[in-house]
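>>> The following block contains a protein sequence and its predicted model.
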Amino acid sequence: MTSHPLLQAIIPLVADLARELPATERYRRLLEALRVLLPCDAAALLRLEDGWLVPLAVDGLSGDTLGRRFRVEEHPRFAALLEAEGPLRFPPDSTLPDPYDGLVESHRGHLPVHDCVGCAVRFDHKPWGLLTLDDLAPERFSSLDLAVLQSFGSLAAATVSVAARIEQLHSRAEHESLRAEGYRLAATPRSRSLIGRSPSMRQLQKEIELVAASELPVLIQGETGVGKELVAEALHARSARASRPMISLNCAALPDTLVESELFGHVKGAFTGAIGERPGKFELADGGTLFLDEVGELALNVQAKLLRVLQSGQLQRLGSDREHRVDVRLIAASNRNLADEVREGRLRADFYHRLSVYPLHVPPLRERGRDVLLLGGFFLEENRSRLGLGGLRLDAGAQQALLAHGWPGNVRELEHLLGRSVLKALGRQPNRPRILSLTAEDLDLPKTRTEPAVPPAEGHAPVTTAQNVSLREAVAQLERRLVTDTLARHGFNRAAAARALGLDRANLARLAKRLGVAELPGNARGTGQRGASRSSAPQRSSR
């Protein structure tokens, strides 16, 4: 005797309830069984978090969907499903925009979804999220399918409950305060968080969970644009100091004369312009976390004073001899290799060892595989909401272009690229479309993962590749040539050159000084003049 199809689909899932499985695998199996029971083009399970619906598992939707965040108030279909008592089917001719229009993988182009059903998944009698089914063909679903979906929704709630209970047990075993931390984060959600499912990002997230609950100083290292500040925020949010402030300071954005005042504070009359008493970042972060970004830019004398505060917990405001005691957890970040900076004498060894008690490396985007699509989905949804579009998607060619690119600017480059590409693609449309598809041509990226060639400027030899030249020396040659050429191209206007290089002015000044091109005069034009300036008395660099 043949079992009922519903029982055939449900029995394996019921058996899974007694097994210890990762939550993502439970959700994947849930959607797989649902599509066998109710054949359709796409299914999704979304979790409700602070007014946003976050996809936890999708089947049949574009790979970037997992990176998207759907604001409920902007999607009336989602809002209706969350408010309904049971499953809900939208008429094929419904005028309500469908969030999945253009995201269904089984169709080339951006044919809108024609039939859509869904139901709220409830946990502890409250809406936990949504289960949705979509099909490109009209009249795909029937009243019988709604009854089946209702039964499946109950099983989804049980699956969610089991996954949540297991997660709670693990959390309690690791740190009893994580549960309270979850409520705190729910009350003050961050606009952005770490997104990624690649092995390197999973490892990073595991290390964040491990070290966050400790009081150890953490040094976050990684290339520019990888999201080091998000890592710092995640560490603070998961720490016992989460209810206290996290104070940030970009050490590269301030001249050396102001860094001490920013860190330690000052009293009235401590220097010209100090018209009142002012606490520094350390005092503002008392009881919480201090995040020092680009910490490798600090001058040696500032490093020594900072080291004293880290060791004793005591500081003096500039111009004062009174001691202030602070309790601060330090998180530092740098895009430089600080061990190399110690060897070069630009960073104190004792300061470095104090910072790097627990080092974390944030992987560059080029090493994160398909994470680029998840991040792309997140940024596309931000742009869709900001521009008021009904749908914003990447076609297959655009997805391949994103996966093939080398991303020298990392996540920041991806964010800016997509924002720029959406505007360009929108501007080429004769009429404002409801669903906008980005193509590889819109992205305008190289077709293969190669670094762009930098041709030598006139008067410059190409970077040497002799066997006796180290990688560091070759990189320094390339940096020196790029900085020199950019300065020359902008008439040695440091502000304009810094903008062209994507640096702030203070960073450019330090980089130029380190590379030996800081003494170029503001009126030099030819190679001979530059050479003369190096051989004569040093010139003051303009600021």
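Received the coordinates, thanks. Not measured: the values here are computed from a predicted model.

>>> contacts and neighbour counts: CA atoms only from here.
OK.

>>> contact partners of the strand or helix carrying residue 183?
For residue 183, the element it lies in under DSSP states H and E is helix 178-187. Here helix 178-187 makes contact (C-alpha atoms under 8 Å, 6 or more residues apart in numbering) with 49, 50, 168, 171, 172, 237, 238, 242, 243.

>>> How far off centre is it?
Mean-position distance between helix 178-187 and its chain equals 21 Å (C-alpha atoms, centre = their mean, to the nearest Å).

>>> right, and the helix or strand after that helix?
helix 199-212.

>>> for residue 43, helix, strand, or coil?
Each residue gets one of three states, and residue 43 gets strand by DSSP: H, G, I helix; E, B strand; the rest coil.

>>> Not counting its neighbours along the chain, what's nearest it?
Counting by C-alpha to C-alpha, 6 or more residues apart in numbering, residue 133 is the residue found nearest to residue 43 once chain neighbours are left out, at 4.6 Å.

>>> So for the helix or strand hosting that neighbour, what gets flagged as buried?
Using DSSP H and E, residue 133 maps to strand 126-135. By 16 or more other C-alpha atoms under 10 Å, the buried positions in strand 126-135 come out as 127, 128, 129, 130, 131, 132, 133, 134, 135.

>>> how about residue 58, secondary structure?
Going by three-state DSSP: residue 58 is strand.

>>> One more to weigh against that first structure:
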Amino acid sequence: MTSHPLLHALIPLVDDLSRDLPEQERYRRLLQALRVLLPCDAVALLRLEGEWLVPLSVNGLSGDTLGRRFRVREHPRFQVLLASTAPTRFPTDSPLPDPYDGLVQGASGDLQVHDCLGCPLLVDDQVWGLLTLDALSPGQLAPVDLGALQAFASLAAATVRVTLRIERLVRQAEGEFQRAEIYRLAAGERPHTLIGQSALFCKLMEDIALVGASALSVLISGETGVGKELVAQALHAASPRANRPLISLNCAALPESLVESELFGHVVGAFSGAVSDRRGKFELADGGTLLLDEVGELPLTVQAKLLRVLQSGQLQRLGSDREHRIDVRLIAATNRDLAEEVRQGRFRADLYHRLSVYPLHVPALRQRGSDVLLLTGYFLEENRSRLGLHSLRLSGDAEAVLLAYPWPGNVRELEHLVARSALKAYGQRRDGSRILTLSAEDFALQGEPPGPPRAEPPLEPEAPVGDLREAVEHFERRQIRASLERHQGNWASAARELGMDRANLRRLARRLGFV
């Protein structure tokens, strides 16, 4: 390969270093030029995050690849590339499985990679990530000059340095000095992370970065399953309290009698069963962040006490007169319209305003367009690892049905659907292939979401005409039983559907004699 075409490709990319371009556009241009210059079917730029490689930009690979997270120890080719200081060319008959098997676009069959080379990217003398090239035909990459790839790797590293420098300046200008903490790795299993590229998602991430570094209370709203807890984790990670605990409490999962004890703690003898002193969630979160999930389910009596704690910064454990001073940043989450709850008298207006200093709305999955495929890629890679496959991928018709489906259960539904579909398809394999393709039929998304048929609630026979009080009670029993059946025994959801306070619904049910 002569230097002329290489120089022709490098000059515009060098010029890009001085231009104001979005991060994704810089990386896209880099890979586009690399694929035009070198005879490959796919290229990828990956960032090393602890024990994971995260794709930042790809060209020639399926769209869901950007949502995947590759654990290095599960991919021996990545291990070899990261251990080298120079470009590495793998033999065409290498027995090591390729991470991109089944992910290269534009071919049929198993789509296995037969030619592969790559190069580590060094930023400030540290391995930052990888640049990889793959081809479907054996020997296709043989003409590639490894010196040319090294030159591209150096340019890619320069592009990364420019991007990081711009990002650093933006963080300093906006006071977002801990934004990178959003992506911190926990020990052991990598936690689920926020993934997306849609306009609504990017706006959410901007808001997280903006308010995360502040001490403001945040009210996170959104439908069930959109990832409100992940948003809370990102807010905590972006805050100066990131090295302190994030404590969560699901307000809908506790009976009313235990909510106060869980929040504020208790002393021995405070109530029957209180055999020792116990700290509540506020004290456990001291110096850190407290997440109140489903905060709209809190009883009004507890709301008043919560407001007093937020206003004074002091609390008393149940059964004690001693004051405990606490320093907690509060994040609340709800799938209810709290403003409407205030208008209906089911939520205190003063507490609502105290919680919603900075409201954040998490968009529904159906509003996020092709983010569905990125999230699917993330979940596919998780399940590929669990099932011990070389590749777990989507067919074209599967992508189409996933994009068309309305996702009433949002990201949580998608996660469970991918896991269920992958396991079923794995169990139905006939040829023992290590590359598994999920089709539209595997997802079974025609009409209603997949799941066991819902049995109709057993209804009592019609009440006899006569006593009006008995007829009313008969009707109330039917309505409550039917609502509980629809909501799988969740009293808070049933109360919301029936327009009642949860505690009042339980009292009515007890009076009617079936709880």
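In hand now; what should we look at? Bear in mind that the values here come from a model prediction, so they are computed numbers and not experimental data.

>>> quick one: TM-score?
Aligned and superposed, the two chains score 0.90 in TM-score terms (TM-score structural alignment, normalised by the length of structure 2); 494 aligned residues with a C-alpha RMSD of 3.0 Å.

>>> ok, back up a step: thought the residue nearest to residue 43 of structure 1 was touching residue 39?
No. Distance between residue 133 of structure 1 and residue 39: 9.1 Å, which falls outside the contact criterion (C-alpha atoms under 8 Å).

>>> Residue 115 is in contact with residue 137 of structure 1, correct?
Yes. In this structure residue 137 of structure 1 lies within contact range of residue 115 using C-alpha under 8 Å: 6.4 Å.

>>> Who has more neighbours out of those two?
residue 115 (23 against 15; other C-alpha atoms under 10 Å).

>>> contacting residues around that one?
Contacts of residue 115 of structure 1 (C-alpha under 8 Å, 6+ apart): 89, 90, 91, 92, 134, 135, 136, 137, 138, 139, 140, 141.

>>> same thing with residue 481 of structure 1?
residue 460.

>>> how much space between it and residue 460 of structure 1?
Per C-alpha to C-alpha, to the nearest Å, residue 481 of structure 1 is found 8 Å from residue 460 of structure 1.

>>> ok so, going back, can I get the contacts of residue 115 of structure 1 in CSV including distance to residue 270 of structure 1?
Shown next, in CSV, are those (distance: C-alpha to C-alpha, whole Å):
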residue, distance to residue 270 of structure 1
89, 70
90, 69
91, 72
92, 72
134, 67
135, 70
136, 70
137, 74
138, 75
139, 77
140, 76
141, 75
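
>>> Neighbour count says what about these? Which are buried?
Using 16+ other C-alpha under 10 Å, the buried ones in those are 89, 90, 134, 135, 136, 140, 141.

>>> Run through the strands of the stretch 301-450 of structure 2 in chain order.
314-316, 323-325, 329-334, 358-361, 391-394, 435-438 (DSSP state E, counting those that start in this stretch).

>>> Make CSV from those and add distance to residue 218 of structure 2 and mean neighbour count to it.
Listed next are the strands of the stretch 301-450 of structure 2 as CSV, based on distance: least, C-alpha to C-alpha, whole Å; neighbours: other C-alpha atoms under 10 Å:
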stretch, distance to residue 218 of structure 2, mean neighbour count
strand 314-316, 20, 19
strand 323-325, 21, 13
strand 329-334, 5, 24
strand 358-361, 5, 18
strand 391-394, 37, 25
strand 435-438, 39, 20
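
>>> Tell me which of the ones you listed lies nearest to residue 105 of structure 2.
Comparing these by their distance to residue 105 of structure 2 (C-alpha to C-alpha), the top pick is strand 391-394, with 11.2 Å.

>>> for stretch 441-452 of structure 1, the distance to its chain's centre please.
22 Å.

>>> Can you mark which positions in that stretch are buried?
So, applying 16+ other C-alpha under 10 Å, buried residues of stretch 441-452 of structure 1: 442, 443, 445.

>>> What sits closest to residue 57 of structure 1 if chain neighbours are left out?
residue 45 (5.4 Å).

>>> ugh, wrong one, I meant residue 199 of structure 1
Nearest to residue 199 of structure 1 is residue 368, by C-alpha to C-alpha, 6+ apart, at 7.7 Å.

>>> Just to check, the one you found is in contact with residue 201?
Yes. Using C-alpha under 8 Å, residue 368 of structure 1 is in contact with residue 201, at 7.3 Å.

>>> More neighbours: these two, which one.
The neighbour count for residue 368 of structure 1 versus residue 201, taken as other C-alpha under 10 Å, is higher for residue 201 (21 against 16).

>>> In contact with the more buried one, which residues?
362, 363, 368.

>>> Can you show me the helices along the stretch 251-400 of structure 1?
256-264, 281-284, 300-312, 338-343, 349-355, 371-387, 396-404 (DSSP state H, counting those that start in this stretch).

>>> can you redo those helices as TSV with distance to residue 501 of structure 1 and mean neighbour count?
As requested, the helices of the stretch 251-400 of structure 1 are exported to TSV (distance: least, C-alpha to C-alpha, whole Å; neighbours: other C-alpha under 10 Å):
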stretch	distance to residue 501 of structure 1	mean neighbour count
helix 256-264	22	19
helix 281-284	29	23
helix 300-312	26	15
helix 338-343	22	16
helix 349-355	28	17
helix 371-387	24	21
helix 396-404	23	19
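
>>> Tell me which of these lies nearest to residue 471 of structure 1.
helix 338-343 (12.8 Å).

>>> Same list, the contacts of helix 178-187 of structure 1, but as JSON lines with distance to residue 17 of structure 1, secondary structure and neighbour count please.
Converted to JSON lines, the contacts of helix 178-187 of structure 1 look like this (distance: C-alpha to C-alpha, whole Å; DSSP: H, G, I helix; E, B strand; the rest coil; neighbours: other C-alpha atoms under 10 Å):
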{"residue": "49", "distance to residue 17 of structure 1": "24", "secondary structure": "strand", "neighbour count": "16"}
{"residue": "50", "distance to residue 17 of structure 1": "27", "secondary structure": "coil", "neighbour count": "13"}
{"residue": "168", "distance to residue 17 of structure 1": "15", "secondary structure": "helix", "neighbour count": "15"}
{"residue": "171", "distance to residue 17 of structure 1": "19", "secondary structure": "helix", "neighbour count": "14"}
{"residue": "172", "distance to residue 17 of structure 1": "20", "secondary structure": "helix", "neighbour count": "12"}
{"residue": "237", "distance to residue 17 of structure 1": "31", "secondary structure": "helix", "neighbour count": "24"}
{"residue": "238", "distance to residue 17 of structure 1": "29", "secondary structure": "coil", "neighbour count": "22"}
{"residue": "242", "distance to residue 17 of structure 1": "34", "secondary structure": "coil", "neighbour count": "20"}
{"residue": "243", "distance to residue 17 of structure 1": "35", "secondary structure": "coil", "neighbour count": "14"}
